[in-house]
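Novice: Quick one, fold the following:
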Amino acid sequence: MPRKVFGRRVTPRGIISGLFAVGCVSAVAIFPSSCQTGGIGDPCVPEEEYRGNFSGFQVSQENIESRSFQCESRICLVNHFQGRVTCPLGQPNPADVGRLCASMDASCTGDGEKCTVSDTFGNECDDTHPCPAGFECDPNGFCRCDDASPCPTNYFCDNDRDGATNQCVLAVCHNENNCQVADGTPEANAGKVCCLPGTRTPVGTGVCGECAEEGFRNAENSVYCSCRCGVAEGQPEDENFNFCECPDGFECAEVRPNLGLGDEQLTGKYCVKTGDPIIKDGKIDPAAAAPQCGGVQGQTGGECEGTPIAGGS
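Specialist: Below is the predicted model of the structure:
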């Protein structure tokens, strides 16, 4: 008899992470915000968005996160989405609009802005894992920089002030009250910047605005909890994998063909929203994604797909 898992009605084949779900329920009373899970189709924030130097996803690509603690299935699917889920309008590259800091005490011109660390570049080190050339292994186990260290482009060595981290950092001028939010209206998010999910830490790179809802390439329709429902086309059935069956409103379609690269158990078919226009003959057609981007009410240009609409840039 069917039973309800992942927040929707599916058959018992759909249970991929029952142990995780049980553990999550028991932990809610202690850690209410750390173990919120979602059913198939529920929204999720990909792990990459917690990196300050992540410029966002490209609509021509898919991403399958297989260890998402936001999803009971552990699968957060990014099905040809553009930008960051948590920054609907995107932002120009801080380096292009005068927001990049060359030191932590650099002057900022924006109202209430100060140099704020977006990302830290630093390797761990020990006797068996030495630092790259130009860095020294700190007793605390990280690679310590100095003024001559080859920090990445737009990063600098934070070593000339009280409280310095002695690591290469990416810092931008930022007002901590000026962050976009995922569920904000275009009007409410206008003029604000991208920040790491749930924080006031700014993103230090350019981000494309998300695509229009009409083509299913906006966050709501292309980034959500999913589950693996079959092997890739042409591959033998895997009797040892606990595939799911898709609930109402979803269909089983090939998202990632098996090209012999990466984890084979991430290839194959996943539950995707019924009506997605880039599903062709039971498969996701990557070439069809960009034309479906439509109007973008946010950052465009460069590698961004879509056309600017009112309020775009």
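Novice: CA atoms for contacts and neighbours, from now on please.
Specialist: Fine.
Novice: where exactly do the helices run in this protein?
Specialist: 18-27, 186-189, 219-222 (DSSP state H).
Novice: Tell me which residues of the first one come out buried.
Specialist: Looking back up the chat, that one is helix 18-27. Using 16 or more other CA atoms under 10 Å as the test for burial, helix 18-27 gives 20-21, 24.
Novice: One more: the second one?
Specialist: Neighbour-count burial for helix 186-189, counted by 16+ other CA under 10 Å, picks out 186, 189.
Novice: Could you do stretch 250-267 as well?
Specialist: Within stretch 250-267, the residues scored as buried using 16+ other CA under 10 Å are 250-258, 266-267.
Novice: Now show me the structure for the sequence below, then we'll compare the two:
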Amino acid sequence: MALSLFAVGSVSLAALLPSACETGGIGDPCIPEEEYFGSFSGFQVSQENIESRSFQCETRICLVNHFQGRVSCPLGQPNPADVGRLCTSMGDACDSDKEACTVSDTFGNNCDDATPCPDGFECDVNGFCRCTDDSPCPTNYFCDNDREGATNQCVLAVCHDEENCQDANATPEQNAGKVCCLPGTFTPVGTGVCGECAEKGFRNAKNSVYCSCRCGVAEGQPEDDNFNFCECPDGFECAEVRPNLGLGDEQLTGKYCVKKDDPIISNGKIDPAAAATECGSVQGQTGTGCEGNPI
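Specialist: The predicted model follows:
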């Protein structure tokens, strides 16, 4: 992923007004919604993300302020396809007796008379697109249709030991050798994930992913008297996180409460170009697409 100007669900003014002015909970940790998908490879330090409907935050805003990886998987992991963990059917044998092919993600569309399935899929009586051996499943997915209890959908599956999941609250030593799983579950992540950046540059999860609130419009934009902006509490600064480039929801652009000591704040704005230089040493997965220096 390159520059992130997406948000999880657009938000209406009415949806934000009841909670936008609240400052309680700003700075509390949150797990972005994307991390509940097994095919999500994590955030890049060059991007920001503003989740506007987070039930983990009193303000409903979970801010990802130039963070690398997954909050729920501090060390990241290599791509299962590169280390022999990828399954091509649910009956594949795994290297360890403790491992079994486990579904990480399902690819499927809902269908009905008005919404037909893509070519190569059939509309099941239960309202989903049913695959066959000839269906064009995404790369590394296969049609789960050859076993009892098959889902008849394209799935991404990997060899997995459910006791081998990383814990966001564990030490690097405790997480060493373990893999990424969906938050609060034993479901494995089916793609490569970068390790998170060092604490020193504020690009680790604690300092760059937290509950926030919108405190002002983007630079150059007229004031919005109808929006209930918040006041930032002690320890936070109102800084522009997302300029208004005419893309996406305008009410997600502008200034947010960010941690005051964050080194990528420059002249009241977040400087995306400075984020990569602050990644520092990475305890975990590095390599192509990852910033930071391996330890």
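Novice: Would you give the TM-score for this superposition?
Specialist: Once superposed, chain against chain, the TM-score is 0.93 (TM-score structural alignment, normalised by the length of the second structure); 278 aligned residues with a CA RMSD of 1.3 Å.
Novice: still on that earlier bit, how about the helices of the first structure in CSV, adding distance to residue 147 of the first structure?
Specialist: Converted to CSV, the helices of the first structure look like this (distance: least, CA to CA, whole Å):
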stretch, distance to residue 147 of the first structure
helix 18-27, 46
helix 186-189, 38
helix 219-222, 41
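Novice: and of those, who's closest to residue 58 of the first structure?
Specialist: helix 219-222 (11.9 Å; CA to CA).
Novice: Packing partners of that closest one?
Specialist: Here helix 219-222 of the first structure touches strand 75-79, going by 3 or more CA pairs under 8 Å, 6 or more residues apart in numbering; DSSP states H and E.
Novice: now for the strand it packs on, which elements pack on it?
Specialist: Using 3+ CA pairs under 8 Å, 6+ apart, strand 75-79 of the first structure sits against strand 62-65, helix 219-222, strand 223-226.
Novice: residue range for the first one in the second structure?
Specialist: Per TM-score structural alignment, the counterpart of strand 62-65 of the first structure in the second structure is residues 48-51.
Novice: so how far is the matching stretch off the chain centroid?
Specialist: Relative to its chain's centre, stretch 48-51 of the second structure lies at 9 Å (CA atoms, centre = their mean, to the nearest Å).
Novice: what's the average per-residue distance for it once overlaid on the first structure?
Specialist: Here the mean offset of stretch 48-51 of the second structure against the first structure after fitting is 0.2 Å, by mean CA distance after the TM-score superposition for the first structure.
Novice: So which bits of stretch 176-186 of the second structure are buried?
Specialist: Buried, per 16+ other CA under 10 Å, within stretch 176-186 of the second structure: 178-183, 186.
Novice: Most widely separated two among those?
Specialist: Spatial extent of these (CA to CA) is set by the pair 178 and 183 at 14.2 Å.
Novice: What spatial separation is found between the alignment partner in the first structure of residue 208 of the second structure and residue 62 of the first structure?
Specialist: In the first structure, the position corresponding to residue 208 of the second structure is occupied by residue 222, as judged by TM-score structural alignment. To residue 62 of the first structure, residue 222 of the first structure is 10 Å away according to CA to CA, to the nearest Å.
Novice: And residue 283 of the first structure, by the same measure?
Specialist: Going from residue 283 of the first structure to residue 62 of the first structure by CA to CA gives 13 Å.
Novice: any common contacting residues for those two?
Specialist: Shared contacts of residue 283 of the first structure and residue 62 (CA atoms under 8 Å, 6 or more residues apart in numbering): residue 255.
Novice: still on that earlier bit, closest to residue 241 of the first structure out of the helices of the first structure?
Specialist: helix 18-27 (14.3 Å).
Novice: picking up where we left off before, in CSV: the helices and strands packed on strand 75-79 of the first structure, plus mean neighbour count.
Specialist: Formatted as CSV, those follow (neighbours: other CA atoms under 10 Å):
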stretch, mean neighbour count
strand 62-65, 19
helix 219-222, 22
strand 223-226, 28
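Novice: Rebuild those as JSON lines, extending it with distance to residue 103 of the first structure.
Specialist: As requested, those are exported to JSON lines (distance: least, CA to CA, whole Å):
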{"stretch": "strand 62-65", "distance to residue 103 of the first structure": "35"}
{"stretch": "helix 219-222", "distance to residue 103 of the first structure": "35"}
{"stretch": "strand 223-226", "distance to residue 103 of the first structure": "36"}
